[in-house]
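Enquirer: Structure, please.
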Amino acid sequence: MGQVQDIGMPHLAISIPYVFGLSVLTEVAALAAIGLVSRWGEVLPAWVPIVGGRRWP
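Expert: Below you'll find the model as predicted:
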């Protein structure tokens, strides 16, 4: 992952979940961006309580 450490690998246990979390966050942001420009970003899904199926301004 581009990290070189001479003192061993104590930070490896932190860096792997951190990079994985950033990857997941990036995917979620990309799907949200696609949703904003797609039809399913204009009309709320029917399964959403109270406002499902209505247009989202």
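Enquirer: use CA for all of it now, contacts and neighbours both
Expert: Will do.
Enquirer: where's residue 17 relative to residue 24, distance?
Expert: Distance from residue 17 to residue 24, counting by CA to CA, to the nearest Å: 10 Å.
Enquirer: What of residue 37?
Expert: Counting by CA to CA, the gap from residue 37 to residue 24 is 21 Å.
Enquirer: could you pull out the helices for the protein?
Expert: Here the chain has its helices, by DSSP state H, at 12-37.
Enquirer: Another sequence for comparison is provided below:
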Amino acid sequence: MTIEELKAFYQKHAPHTLSAVHLLERSDIPDRDKVVIRANLERGVELIAQRLSAAR
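Expert: Have a look, this model is predicted:
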């Protein structure tokens, strides 16, 4: 997912975690840390999507 897609998803479904997405845009965060942050955010998208479809 792109940063914009992550922002849109988290804005809609979990706005309290949106600050983590903004870490990906910061230049003072090492790239190796951004890889871990992005992986965790994308895993979060999967988990939220599973819960949303289970609730239907």
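Enquirer: Just to confirm, what residue in structure 2 is aligned with residue 32 of structure 1?
Expert: Using TM-score structural alignment, the partner of residue 32 of structure 1 in structure 2 is residue 54.
Enquirer: just residue 6 of structure 1 next, same as before
Expert: Per TM-score structural alignment, residue 6 of structure 1 is aligned with residue 28.
Enquirer: cool, and residue 23 of structure 1?
Expert: Under TM-score structural alignment, residue 23 of structure 1 pairs with residue 45 in structure 2.
Enquirer: Spit out the contact partners of its match.
Expert: 9, 10 (CA atoms under 8 Å, 6 or more residues apart in numbering).
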